[in-house]
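In: Could you work out the structure for the sequence below:
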Amino acid sequence: MTDRAFVAQLEGYGVTTAEIHYYRPDAPSLLQLFVWQEYDLAPDFPVLFDFLDHWQREIKAALHSVRIAHDKLIGPREWRAVDGIIPLQ
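Out: So this is what the prediction gives:
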């Protein structure tokens, strides 16, 4: 069985982390931080924007700001051919 995360990385997905700052519904003058992380495609971020659409529809907390970080874990720099055999004793 193949890991879903590995298959997503091979399809071009990378890890996206979003810091979501929002106003607390019970105390509107206070900001709260929520950290969200999922595999997503940059630069369009369809998974993140689906989550943010869900947030605005279903969660009563108003968004203040969202900061995004993204990194592809598998890329050309990590794949290289090895020519030779290394004996281990």
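In: CA atoms for contacts and neighbours, from now on please.
Out: Fine.
In: Need the three-state assignment for the most centrally placed residue in the chain.
Out: For the chain, the residue nearest the mean C-alpha position is T16 (2.0 Å; Cα atoms, centre = their mean). At T16, secondary structure determined by DSSP: H, G, I helix; E, B strand; the rest coil is strand.
In: How many residues are close by the nearest residue to it once chain neighbours are set aside?
Out: Nearest non-adjacent residue to T16, counting by Cα to Cα, 6 or more residues apart in numbering: H70, 4.4 Å away. As a burial measure, H70 scores 19 neighbours (other Cα atoms under 10 Å).
In: another one to check against the first:
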Amino acid sequence: MAMSETEMMLKGYGLTTAEFYYRMPDYTHVLNTFIWQDYDTAPDHPRLFKFVEFWQDEIEGPLHSVKFTHRKLIAPGEWRQVVGEFTLH
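Out: Below is the predicted model of the structure:
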């Protein structure tokens, strides 16, 4: 059974977003982009690297470069001291 997004985040997964730049198969001088998102674990990123391997094996457009970012969605919140309270009707 698959884990829910909340369970994944509690187990250390975070949202990984990758932007793939690849060359068009028929027009090698043209770069195109593809956006990929999935929950993954840092710093190894097994799901991202599995997708990169899939791309290299199955997709005709050769990769030029990949940019990615990883963000844990469950993290300590920002707290600040409140000195007073203002009520507006």
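In: Quantify their similarity with the TM-score.
Out: The TM-score (TM-score structural alignment, normalised by the length of the first structure) is 0.80; 76 aligned residues with a Cα RMSD of 1.5 Å.
In: Can you name the residues that contact the residue nearest to the centre of the first structure?
Out: T16 of the first structure makes contact with 37-40, 68-71 under the criterion Cα atoms under 8 Å, 6 or more residues apart in numbering.
In: From R67 of the first structure, how far off is it?
Out: 10 Å (Cα to Cα, to the nearest Å).
In: top helix in the second structure by residue count?
Out: helix 46-58 (DSSP state H).
In: Does anything pack onto that one? Which helices or strands?
Out: Where contact means 3 or more Cα pairs under 8 Å, 6 or more residues apart in numbering; DSSP states H and E, helix 46-58 of the second structure is packed against strand 31-40.
In: about what we covered before: show me the subset of the contacts of T16 of the first structure that the second structure keeps too.
Out: Comparing those with the second structure on both residues aligned by TM-score structural alignment, their matches' Cα atoms under 8 Å, the contacts found in both are 37-40, 68-71.
In: which two in these are spaced the farthest apart?
Out: Y39 and I68 (12.5 Å; Cα to Cα).
In: Show me which of the two is the more surrounded one.
Out: Y39 (20 against 13).
In: What residues does that one make contact with?
Out: Taking Cα under 8 Å, 6+ apart, one finds 5, 8-9, 13-16, 47 in contact with Y39 of the first structure.
In: Taking the residues you listed, please make a PyMOL selection of just the buried ones.
Out: Of the contacts of Y39 of the first structure, the buried ones go into a single PyMOL selection, burial set by 16 or more other Cα atoms under 10 Å:
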select buried, resi 9+13+14+15+16
